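> Just the structure for this:
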Amino acid sequence: MTWQTTLTVIDLGIAVLTLTLGVTKAAAARRERTLVLSLTASVLLHAGVVFLLATPPLYRAVGSALHAPNLPALAIDVATLLCVGHAHYMALLWHPERHTAQARRRAVRAWLPFYTAAVTAMVLLYASAGLPQAARPLRFAPVYAQNPAVFALKAVYFSALVVAVVATMSLCRQVTLPDRPGLARDVRRCMRWFAVAVGLDLATAVLTLGSMVGVIVRDDHRYDFLADASWVATILSGIAANQSLGRLVLTATKDDRRDCHALGPLHHLVVAGARHLVIPTGRWNAQIRLTRMMMEIRDGARTLTPWMSDRPAAAVDDLLRSAGPPTGGPVDPLAAQDAATLLHAAACRAAGRPPAPAEHRLHTLPGIDVPAAQERAHLVRVAQHLAHPLVSTALRAADEQAVPPTAGR
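Model (predicted):
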């Protein structure tokens, strides 16, 4: 099997896999409209286009159809740079502590002119090169190394690629998710693969540049094989990128399913008496199901407001201050107060008791002021505290403090 045949098989295989993943993520992004999914789909689709165009038969077919036989070489470089640019922005999303939405907008305004200028310069230099004939796939750089416009085009491309790759790799090493440390560990593993994938693009640039320097210095094509070898680094980069993005999606899905399971008891508690709140959930989509469960928990908690008393939360506070280290595991005071309040209110509603007296009624849960970014983690902790011994003790204390309603009330 020749190198060209081997290259065709490998490139087509990676292109099909990458484009399939990209289309799948694009379809999911249409349903859920999240930035992470959109960027994941974009990175995969750009990478798929790169490998598709690099397949020798398609490389020649596209060039012939457009009457510009070397145009696929430019398209591969532009798509690769745009792919790294998308990855660059995607890496920013995993820094919620250091990169707010406003900071990300500033980063976009700072980097967009850089990518725009690089792509524009590459296109203009290609148009001015006046290339007379087609170069063999992957041999564009050494074949036209002595053409000033092509050399300048590659210089712009390599310079932009180095800057973008270094910036992206730096971000990949600094992933922080303070509200979800378990997910942060998994994301860091995925981002290490992502950094490897992006870093391998530098190896591609070095090998390609080596083939060009060989032509310029020695005025022969003895080192043209380096241009072919550079594609090995690109293939490894594509494999590492698929590994990273695939693991990233699976990790997020696994985390969503785990939290759906954890929220089950809390969801059942607050909607048990308000079944009209339950809407169809995305059975096969853990993220949609989780989002809807959280919405229903919030709405269900509101229906319990008339029976919410300040006694359970006060009992939790008293126990934490007066008792020693609690049995049954660590306690999150706010989550324990919410759990006790909801359990007490649900029990009162189920028993047909009258609403809580006005002087003891709570109109909002103790944890209502939790920031939106921490709400998911807080609700999971509330669900985990429903069966905590401290909460059970607080409920008994709250019931003992309650004054039975008189006949006249």
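> alpha carbons only for contacts and neighbour counts from here, please
OK.
> Can you pull out the residues in contact with stretch 81-93?
36, 39-40, 42-43, 46-47, 99, 104, 108, 115, 157, 160-161, 164-165, 167-168, 171-172, 198 (Cα atoms under 8 Å, 6 or more residues apart in numbering).
> Now a PyMOL select for only the buried ones of the residues you listed.
Those of these that count as buried under 16 or more other Cα atoms under 10 Å are selected in PyMOL with:
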select buried, resi 36+39+40+42+43+46+47+104+115+157+160+161+164+165+168+171+172+198
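> for the stretch 201-350 of the chain, what spans make up the helices?
Under the criterion DSSP state H, counting those that start in this stretch, helices of the stretch 201-350 of the chain are mapped to 225-271, 286-303, 311-322, 333-350.
> Make CSV out of these and add distance to Ser64 and mean neighbour count.
Below are those laid out as CSV (distance: least, Cα to Cα, whole Å; neighbours: other Cα atoms under 10 Å):
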stretch, distance to Ser64, mean neighbour count
helix 225-271, 22, 19
helix 286-303, 45, 19
helix 311-322, 75, 19
helix 333-350, 66, 23
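> Can you lay out the ones you listed as CSV showing distance to Leu93?
Compiled in CSV, those are given as follows (distance: least, Cα to Cα, whole Å):
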stretch, distance to Leu93
helix 225-271, 13
helix 286-303, 18
helix 311-322, 36
helix 333-350, 28
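> circling back to that earlier point, so which of the contacts of stretch 81-93 belong to helices?
36, 39-40, 42-43, 46-47, 104, 108, 115, 157, 160-161, 164-165, 167-168, 171-172, 198 (DSSP state H).
> Tell me how far His88 lies from Gly22.
According to Cα to Cα, to the nearest Å, His88 stands 17 Å off from Gly22.
> Find the nearest non-adjacent residue to Ala262, please.
Val380 (6.1 Å; Cα to Cα, 6 or more residues apart in numbering).
> How about the contacts made by the nearest residue to Tyr144 once chain neighbours are set aside?
Distance criterion Cα to Cα, 6+ apart; nearest residue to Tyr144, sequence neighbours excluded, is Val150 at 6.4 Å. Residues near Val150 by Cα under 8 Å, 6+ apart: 125-126, 129, 141, 144.
> Ala149: how many residues sit nearby?
20 (other Cα atoms under 10 Å).
> before we move on, the earlier item: what about the residue nearest to Tyr144, which helix or strand?
Val150 is part of helix 148-172 when elements are defined by DSSP states H and E.
> Distance from the chain centre to that helix, please.
25 Å (Cα atoms, centre = their mean, to the nearest Å).
> Ok, stretch 242-258 next?
The answer for stretch 242-258 is 9 Å, by Cα atoms, centre = their mean.
> My guess is Ser309 contacts Leu343. True?
No: if you go by Cα atoms under 8 Å, Ser309 and Leu343 don't touch, sitting 10.7 Å apart.
> To check against the first, give me the structure of this:
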Amino acid sequence: MSGIADISHISAAGPVLGAPQIPDAPFNVVYLGIGTVAWVVAALKIRAWRRDPSPGLLVVTLSIAAPATAFVVAAPVVYRLLDRLAHRPNLATLFVYLGIMGFSAAAVVLARMWTPPEDRVGALVWDEATVATWRPVRVRLTVFAVLVAAMIVLFFAGGPTRPETPLTFDTTFAAIPSIAAFLVLYQGLFGFALIDIGRVCLRHAAGLPDGPLRRGIRQLAVGAFVACGYGVSKLVAIGAAAAGTTGTEWLSTALGPAFAALGAVLITTGFAGPAVAAWIRRRRDYQALRPLWDLVYRADRRLALEAPPSAWTERLAVRDLEWRTARRGLEIRDGQLTLRPWVTPAVVPAATALAERAGLDDADRAALIVATALRCAVEALNTGTPPRPREDQAPLPGLDAEPVEERAHLVRVARHLYAPLTGEALAAATATATE
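From the prediction side, this is the model:
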């Protein structure tokens, strides 16, 4: 997300101080593509923040939206449009760099808000908004505010208006002392933020269990360190241009943007990865529970708030998956309790014996027992078998599962529902019951 700053240097006014012409099209495609994808991720984060407001999630959203905007503005076509609207060439450069400074400030704040590994409980990531947390945050934000204000003053003091240079701003105006100071201050703040967030991400990822969140945070660290190559390339090119040395412009116009674009992709996907993985998991669980939900719904249609969605509606479901899945789980639980009086007691020993013979672990053994019990109960209900009194009802595993474990248990039950082993257990229980 950090490489956007280079885009602000493309010239609409012909050659830049003898530099070779650089085609706009590749930069338009890359910068607009990265900016658009990053804004999609930012929009998803905004939606998540509105559902569950928290300072940490808000900072993550800002750390994605700010550089996403910078990438869009840095695209030569947008860069020149803004310059024309403002009637001031190269003004878009300032907006690009301020967008990156927004990311830098958000990244530094994020590093302070992450829960230290030794204090983390489970997958907890955000620290509580304590005085100890916010004191260093305020100090860093104050420093950024002062230095960003200094950047703005230096930019206008340098008066970089002609030529318009969306891709070569740094090397074109580096000989102007105030612009050189502006550029060095920008690169210093940006580099500090990248190193800070990269270091913190590595330390915090080490305290998380293996999974999408840990991989995403590690990818953030890699993206931050890769983006540091942008700053190094830029500083070398700026120093050479300020000294009047030629032949190093490619560091600013090619190598730096390449590091920036790659770093931006890694950082954006690092932020998005855990959320995408969670969405995929929710969608998979929602669809996996359908057979089990159908079973209890056919047994008692009063359990559901609405009729079953069509197969296509289910396949195309992309929104509100957490709510839909949670509701489906609750309705299945209600169905289990409703069907329990019709469960044959022989189900538990029959399914347990088959599970042990098949070498199933505890979780799958419990799921097999419940799946067999529910199928047995539905058959008994459909054949008019009277319900058993409470004292004769078979105890089933999983009914007292914690909420965090309940969904995984129900998904296992759904997958065992029509498995061959479940059919064998049902047949064995039925044979025992009729003896």
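> circling back to that earlier point, what about the contacts of Val150 of structure 1, which one has the most neighbours?
Neighbour max across the contacts of Val150 of structure 1 (other Cα under 10 Å) = Ala141, 25 neighbours.
> Could I get the contacting residues of it?
Contacts of Ala141 of structure 1 (Cα under 8 Å, 6+ apart): 150-151, 154, 208-209, 211-212, 227.
> List only buried entries from those.
Neighbour counting with 16+ other Cα under 10 Å marks 150-151, 154, 208-209, 211-212, 227 as buried within these.
> May I see those residues organised as a markdown table, with distance to Pro366 of structure 1 added?
Formatted as a markdown table, the buried ones among the contacts of Ala141 of structure 1 follow (distance: Cα to Cα, whole Å):
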| residue | distance to Pro366 of structure 1 |
| --- | --- |
| Val150 | 66 |
| Phe151 | 65 |
| Lys154 | 60 |
| Thr208 | 62 |
| Leu209 | 62 |
| Ser211 | 67 |
| Met212 | 67 |
| Ala227 | 64 |
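> nearest to Leu304 of structure 1, of the residues you listed?
Lys154 (65.9 Å; Cα to Cα).
> ok, back up a step: what two of the contacts of Val150 of structure 1 have the greatest distance between them?
Top of the distance list for the contacts of Val150 of structure 1 (Cα to Cα): Leu125 and Ala141, 13.5 Å.
> any idea how far the counterpart of Leu379 of structure 1 in structure 2 lies from His87 of structure 2?
Counting by TM-score structural alignment, Leu379 of structure 1 lines up with Leu410 in structure 2. Look at Leu410 of structure 2 and His87 of structure 2: by Cα to Cα, they are 63 Å apart.
> Kindly report the same for Leu262 of structure 2.
According to Cα to Cα, Leu262 of structure 2 stands 33 Å off from His87 of structure 2.
> Which secondary structure state does Arg353 of structure 1 sit in?
coil (DSSP: H, G, I helix; E, B strand; the rest coil).
> Give me the neighbour count for it.
Neighbours of Arg353 of structure 1 using other Cα under 10 Å come to 12.
> can you check Gly352 of structure 1 too?
9.
> ok, now which ones touch it?
Applying Cα under 8 Å, 6+ apart, no residues contact Gly352 of structure 1.
> And the residue mapped onto His268 of structure 1 from structure 2, how close does it get to Ala243 of structure 2?
Counting by TM-score structural alignment, His268 of structure 1 corresponds to Asp294 in structure 2. Going from Asp294 of structure 2 to Ala243 of structure 2 by Cα to Cα gives 75 Å.
> got it, and Ala105 of structure 2?
From Ala105 of structure 2 to Ala243 of structure 2 the distance is 31 Å (Cα to Cα).
> With neighbour numbers in mind, choose between the two.
Ala105 (25 against 11).
> That one is in what secondary structure piece?
With DSSP H and E as criterion, Ala105 of structure 2 is part of helix 91-113.
> now Leu125 of structure 1
helix 101-129.
> quick one, that helix and helix 148-172 angle?
Using axes from the mean of the first three to the mean of the last three Cα atoms, to 10 degrees, the inter-axis angle of helix 101-129 of structure 1 relative to helix 148-172 is 160 degrees.
> What residues does the residue nearest the centre of structure 2 make contact with?
Nearest to the geometric centre of structure 2 sits Ala272, at 2.6 Å (Cα atoms, centre = their mean). If you count contacts by Cα under 8 Å, 6+ apart, Ala272 of structure 2 has them with 41, 216.
> Please report how far it lies from Asp52 of structure 2.
For Ala272 of structure 2 relative to Asp52 of structure 2 (Cα to Cα), the value is 17 Å.
> same thing with Ala205 of structure 2?
From Ala205 of structure 2 to Asp52 of structure 2 the distance is 23 Å (Cα to Cα).
> same thing with Ala408 of structure 2?
Taken as Cα to Cα, the span from Ala408 of structure 2 to Asp52 of structure 2 is 23 Å.
> before we move on, what about Ala419 of structure 2?
Counting by Cα to Cα - Ala419 of structure 2 and Asp52 of structure 2 are separated by 39 Å.
> do Val146 of structure 2 as well
With Cα to Cα as the criterion, Val146 of structure 2 and Asp52 of structure 2 are 32 Å apart.
> cool, and Met101 of structure 2?
In terms of Cα to Cα, Met101 of structure 2 sits 26 Å off from Asp52 of structure 2.
> Over to Val108 of structure 2?
Val108 of structure 2 sits 22 Å away from Asp52 of structure 2, going by Cα to Cα.
> Looking at those two, which one has more neighbours?
Taking other Cα under 10 Å, Val108 of structure 2 and Asp52 do not tie; Val108 has more neighbours (25 against 11).
> Trp39 of structure 2 versus that one, what's the distance?
Taking Cα to Cα, one finds Val108 of structure 2 at 20 Å from Trp39 of structure 2.
> same question, Phe155 of structure 2
27 Å.
> three-state assignment of Leu177 of structure 1?
coil.
> How about Lys45 of structure 2: what's its closest non-neighbour residue?
Thr61 is the one closest to Lys45 of structure 2 (Cα to Cα, 6+ apart), at 5.5 Å.
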